[in-house]
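Okay, sequence plus prediction incoming.
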Amino acid sequence: MTRTSAPEQLMDDIARAVADVPGVAFLRPALAGRLRSALGRPGASAGGAASGVRITPPRDADDVWRVEIHLVALADARAVDVARAARRTAGEALSAGLPGDDVRPSVTVTVTGLV
């Protein structure tokens, strides 16, 4: 991944990395994203790779990058192991997308279902 400052590109990079984690079935969009997708509004990322990822950049020097991931795991995988691997992968993807920056991510992974 190359350095990028666009939050949409960071979300896409993180989503692609997390989607490749063993045990992840797919990323799940939040309700707001699903509604935006149903309304067909331009610029909505609900239909793209980042539909289950939300990032918030730091507001000041003491704040951290916040990454929220909602995913559905495969039933034959332990959800806790999938969540841990997704958390680690998301942090690595964020750091790779912002090289040279002092990236301190706070990553939250929610497993919303099993298939």
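Structure received. Numbering: from 1, shown residues only.

contacts and neighbour counts: CA atoms only from here.
Noted.

Give me the distance between Thr112 and Arg66.
Taking CA to CA, to the nearest Å as the measure, Thr112 falls 19 Å from Arg66.

Past the helix or strand containing His70, which element shows up next along the chain?
According to DSSP states H and E, His70 maps onto strand 65-73. Next helix or strand after strand 65-73 toward the C-terminus (DSSP H and E): helix 79-97.

circling back to that earlier point, list the helices and strands the strand holding His70 packs on?
strand 24-27, strand 53-56, helix 79-97, strand 105-114 (3 or more CA pairs under 8 Å, 6 or more residues apart in numbering; DSSP states H and E).

try it against this one:
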Amino acid sequence: MSQSTDDRPPLGVRVLTPDNRIGIYYGPHGHPESATHAVLRPVGGGIEWTAPYAELEVLAEISEYPRKADVNVLHVAWVEHISECYACLGGHECAIKDRLNKALMIGAQESA
């Protein structure tokens, strides 16, 4: 049975899986309408994995007002994301890249 798209977390939120891994939600694994698993990535970048939607716990959205200490982590995540995201590599719109850009821009302004 597929997970209702209304019950899925928003793109870019941090989630916790039952094995205590924290990842950023990148979207459904497989066809969007029938996917039962989510694609996740480590917060600082790295190899993606999947987990069942029913087992995810949403932790928090990526802050639009990051602390100075978080700006470096966001920058690493941004570099990793744009180097591996099919949408970004193809020059298409990407909600996660947009959120990371916004958070980095605000973080840079606060650091100045």
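It's in. Just so it is clear, the structure is predicted and the values come from calculations on it, not from any experiment.

Now the TM-score, please.
TM-score of the superposed chains, computed with TM-score structural alignment, normalised by the length of structure 2, equals 0.26; 61 aligned residues with a CA RMSD of 5.5 Å.

Give me the more crowded residue out of Thr112 and Arg66 of structure 1.
Between Thr112 of structure 1 and Arg66, Arg66 has the larger neighbour count (other CA atoms under 10 Å), namely 16 against 13.

hang on, the more buried one packs against Ala90?
No. With contact defined as CA atoms under 8 Å, Arg66 of structure 1 does not count as touching Ala90 (10.6 Å).

shared neighbours, these two?
In terms of CA atoms under 8 Å, 6 or more residues apart in numbering, Arg66 of structure 1 and Ala90 are both contacted by the residues Val107.

What is whichever strand or helix holds Ile106 of structure 2 packed up against?
In the assignment (DSSP H and E), Ile106 of structure 2 maps to helix 95-111. Counting contacts by 3+ CA pairs under 8 Å, 6+ apart, helix 95-111 of structure 2 is packed against helix 68-84.

Going by neighbour count, list what's buried in the helix it packs on.
Across helix 68-84 of structure 2, burial judged by 16 or more other CA atoms under 10 Å covers 71, 74-75, 77-78, 81-82.

Run the angle between it and helix 95-111 for me.
Interaxial angle of helix 68-84 of structure 2 relative to helix 95-111 (axes from the mean of the first three to the mean of the last three CA atoms, to 10 degrees): 150 degrees.

if we can go back for a sec, as CSV, the buried residues of helix 68-84 of structure 2 with distance to Leu104 of structure 2 would be great.
Converted to CSV, these look like this (distance: CA to CA, whole Å):
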residue, distance to Leu104 of structure 2
Val71, 6
Leu74, 7
His75, 7
Ala77, 11
Trp78, 9
His81, 14
Ile82, 14
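
and Lys108 of structure 1, how many neighbours does it have?
Small correction: residue 108 of structure 1 is Thr, not Lys. Counted with other CA under 10 Å, Thr108 of structure 1 comes out at 17.

cool, and Asp81 of structure 1?
By other CA under 10 Å, the residues close to Asp81 of structure 1 number 12.

residues touching it, list them.
Asp81 of structure 1 neighbours (CA under 8 Å, 6+ apart): none.

With Ile22 of structure 2 instead?
Going by CA under 8 Å, 6+ apart, the list of residues near Ile22 of structure 2 reads 14-16, 42-43.
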